[in-house]
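**Q** no sequence for this one, just the structure:
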């Protein structure tokens, strides 16, 4: 159940801790566990983002495409890796357009920028233009990943956060944060409230890919890993509440 002090009708104002954030959303969650899009999930995410934007926070978003295609899995079934990765990038664009639509319905001006040019549906990725959009209170959604095969959308999120000068990467997942082991396999796995990028890499704690953590570590970019499925958690993360796992250098 949503906390009435965080989001929803009659909610108290959000007190932002961050000024500009990069929100990374897993594509699998957009499908509600199925292939394709679950409009109810996208709507719920859009409502949370809209509440944060109305509080004055600048929000950029990177979305995965796992609800449509996963390049690595397609490769295991015999498809050439680069081609399957490009298919995955197109899946991220479909998710980006869906989120844009629901954000616009919430009254939030939104732009989609893609790393692969597709002028009829999105702007090209231009960092300075993205920053100007953010400064005007618009949400910017980055689609098509890095536009290159072999790079995950987690890595894209870290790179885009650095290029637009975000304060933090908000890594929204279907788990509560970073655990000492996979909680689905190890009942003794413990949730870490704080951990360093180096420790995550050295211990192989898999909640995002190592390249993303390494990029954040080298550039001192904090990352907050939290559960998107708890309504209001995006606002809690932006407000600096102690949820999930804070990963710092």
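**A** Arrived safely, thanks for sending. All values reported here derive from a predicted model rather than from experimental measurement.
**Q** C-alpha from now on. contacts and neighbour counts both.
**A** Fine.
**Q** can you show me the helices along this structure?
**A** In the chain, the helices defined using DSSP state H lie at 27-30, 39-54, 71-76, 81-105, 127-135, 153-164, 197-203, 210-218, 233-238.
**Q** for residue 121, which of those is the nearest?
**A** helix 81-105 (8.1 Å; Cα to Cα).
**Q** buried residues in the closest one?
**A** 81, 84-103 (16 or more other Cα atoms under 10 Å).
**Q** for it, packing partners?
**A** helix 27-30, helix 39-54, strand 58-63, helix 71-76, strand 110-114, strand 139-143 (3 or more Cα pairs under 8 Å, 6 or more residues apart in numbering; DSSP states H and E).
**Q** one more pass at 6 Å, please.
**A** helix 39-54, helix 71-76 (3 or more Cα pairs under 6 Å, 6 or more residues apart in numbering; DSSP states H and E).
**Q** of those, flag the one that's most buried.
**A** Among the helices and strands packed on helix 81-105, helix 39-54 has the highest mean neighbour count (mean count of other Cα atoms under 10 Å), at a mean of 20.
**Q** what inclination does it have with respect to helix 81-105?
**A** Per axes from the mean of the first three to the mean of the last three Cα atoms, to 10 degrees, the angle that helix 39-54 makes with helix 81-105 is 70 degrees.
**Q** just want the angle from helix 39-54 to strand 58-63.
**A** Going by the same axes, to 10 degrees, helix 39-54 makes 150 degrees with strand 58-63.
**Q** pretty sure residue 25 contacts residue 63?
**A** Yes - if you go by Cα atoms under 6 Å, residue 25 and residue 63 touch, sitting 4.7 Å apart.
**Q** higher neighbour count, these two?
**A** residue 63 (30 against 24; other Cα atoms under 10 Å).
**Q** just to revisit the earlier point, quick one: which of the helices and strands packed on helix 81-105 is nearest residue 107?
**A** helix 39-54 (8.0 Å).
**Q** residues near residue 120, how many?
**A** Residue 120, neighbours per other Cα under 10 Å, totals 6.
**Q** same thing with the one 5 residues further on?
**A** Per other Cα under 10 Å, the neighbour tally for residue 125 reads 20.
**Q** quickly note the distance from it to residue 221.
**A** From residue 125 over to residue 221 the distance is 21 Å, taken as Cα to Cα, to the nearest Å.
**Q** hold the first one in mind and look at this next one:
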């Protein structure tokens, strides 16, 4: 969305694509889970009186639009990609097939997962955790508006302090709202660390992959070869 109030900002999409390219060129196998809040949020639609199930499906379709935009941005700078949607729409992208996604990654392609889990009432956080577990990722990297997890929102509270490391249970018991509780629990059960960093820092993704950037790590990082 960039600085816009709505829609896709191509400059922002291109900048993030450069971040991904830098990470891939550094030797990381990568898959992306794309949200759709810049176009439509199912929860917001439901809050205004829309049927929750219909609103969530509309939100999933928004993620497909964003995934295609990211694919275009990545392909334009020489990064091979495949978009896989949890809601089959073979005219525009592949259906989600785990083994096919694995083969794409083995061939150096970036796989972009769209349409969440394909089910209403589940957020993009849960979809990201599910795909990380299914794909056997070494870590889940979450790019956010701030450079980690804080005791409070640093954008409104200047006294908020950033955590360097947290345990999964710390996040759940302190209700830190980094990700949905179901997503954190899934990562805990599969022993996949969550690394929270700022998506706005130039070169931030490559830095945290190298263990040099500012971030918060939830759980213990085993390896960072696959993100």
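**A** Looks like it came in fine. What you are looking at is a predicted structure, and each value in this text was computed from that prediction instead of being measured.
**Q** just give me the match in structure 2 for residue 139 of structure 1.
**A** Under the alignment (TM-score structural alignment), residue 139 of structure 1 maps onto residue 110 of structure 2.
**Q** which residues does that match contact?
**A** Residues counted as contacts of residue 110 of structure 2 (Cα atoms under 6 Å, 6 or more residues apart in numbering) are 30-31, 81.
**Q** can you add distance to residue 176 of structure 2 and give these back as a markdown table?
**A** Putting these into a markdown table (distance: Cα to Cα, whole Å) gives the following:
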| residue | distance to residue 176 of structure 2 |
| --- | --- |
| 30 | 27 |
| 31 | 26 |
| 81 | 34 |
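**Q** who wins for neighbours among these?
**A** residue 31 (27 neighbours).
**Q** could you find the closest non-adjacent residue to the match of residue 139 of structure 1?
**A** Of all residues not flanking residue 110 of structure 2 in the chain, residue 81 sits nearest, at 4.6 Å (Cα to Cα, 6 or more residues apart in numbering).
**Q** that neighbour matches what in structure 1?
**A** Checking TM-score structural alignment: residue 81 of structure 2 goes with residue 110.
**Q** OK, contacts around its match?
**A** 100, 138-140 are the contacts of residue 110 of structure 1 under Cα under 6 Å, 6+ apart.
**Q** now the closest residue to residue 80 of structure 2 other than its chain neighbours: how far from residue 30 of structure 2?
**A** The shortest distance from residue 80 of structure 2 to any non-neighbouring residue, by Cα to Cα, 6+ apart, is to residue 109 (4.9 Å). Counting by Cα to Cα, the gap from residue 109 of structure 2 to residue 30 of structure 2 is 8 Å.
**Q** same question, residue 39 of structure 2
**A** 24 Å.
**Q** what about residue 107 of structure 1, neighbour count?
**A** 10.
**Q** ok, now residue 119 of structure 2?
**A** Quick note: residue 119 of structure 2 (other Cα under 10 Å) scores 15 neighbours.
**Q** and residue 123 of structure 1, what's its match in structure 2?
**A** Looks like residue 123 of structure 1 aligns to residue 94 there (TM-score structural alignment).
**Q** kindly apply the preceding question to residue 154 of structure 1 instead.
**A** Under the alignment by TM-score structural alignment, residue 154 of structure 1 pairs with residue 125 in structure 2.
**Q** give me every residue that touches that match.
**A** Contacts of residue 125 of structure 2 (Cα under 6 Å, 6+ apart): 179, 183.
**Q** can you tell me how far it is from residue 200 of structure 2?
**A** Distance from residue 125 of structure 2 to residue 200 of structure 2, by Cα to Cα: 19 Å.
**Q** residue 206 of structure 2 too?
**A** 13 Å.
**Q** so which of those two has more stuff around it?
**A** Shown here are residue 206 of structure 2 and residue 200; by other Cα under 10 Å, residue 206 has more neighbours (20 against 17).
**Q** does that one touch residue 23 like I think?
**A** Yes - Residue 206 of structure 2 lies in contact with residue 23 (Cα under 6 Å); the separation is 5.0 Å.
**Q** ok, the residue located most distally from the centre of structure 1 to residue 107 of structure 1 distance?
**A** Distance from the centre of structure 1 peaks at residue 78, with 28.9 Å (Cα atoms, centre = their mean). Distance, residue 78 of structure 1 to residue 107 of structure 1, using Cα to Cα: 44 Å.
**Q** residues touching the residue positioned nearest the centre of structure 2, list them.
**A** The geometric centre of structure 2, computed from its C-alpha atoms, lies nearest to residue 33 (Cα atoms, centre = their mean), at 4.4 Å. By Cα under 6 Å, 6+ apart, the contact set of residue 33 of structure 2 is 112-113, 128.
**Q** try residue 157 of structure 1
**A** Contacts of residue 157 of structure 1 by Cα under 6 Å, 6+ apart are residue 62.
**Q** tell me how far it lies from residue 223 of structure 1.
**A** 10 Å.
**Q** also residue 83 of structure 1?
**A** For residue 83 of structure 1, the distance to residue 223 of structure 1 - Cα to Cα - is 30 Å.
**Q** residue 70 of structure 1 now?
**A** Using Cα to Cα, residue 70 of structure 1 is found at 24 Å from residue 223 of structure 1.
**Q** next, count neighbours for the closest residue to residue 132 of structure 2 other than its chain neighbours.
**A** Distance criterion Cα to Cα, 6+ apart; nearest residue to residue 132 of structure 2, sequence neighbours excluded, is residue 140 at 6.4 Å. When neighbours are defined as other Cα under 10 Å, residue 140 of structure 2 has 25 of them.
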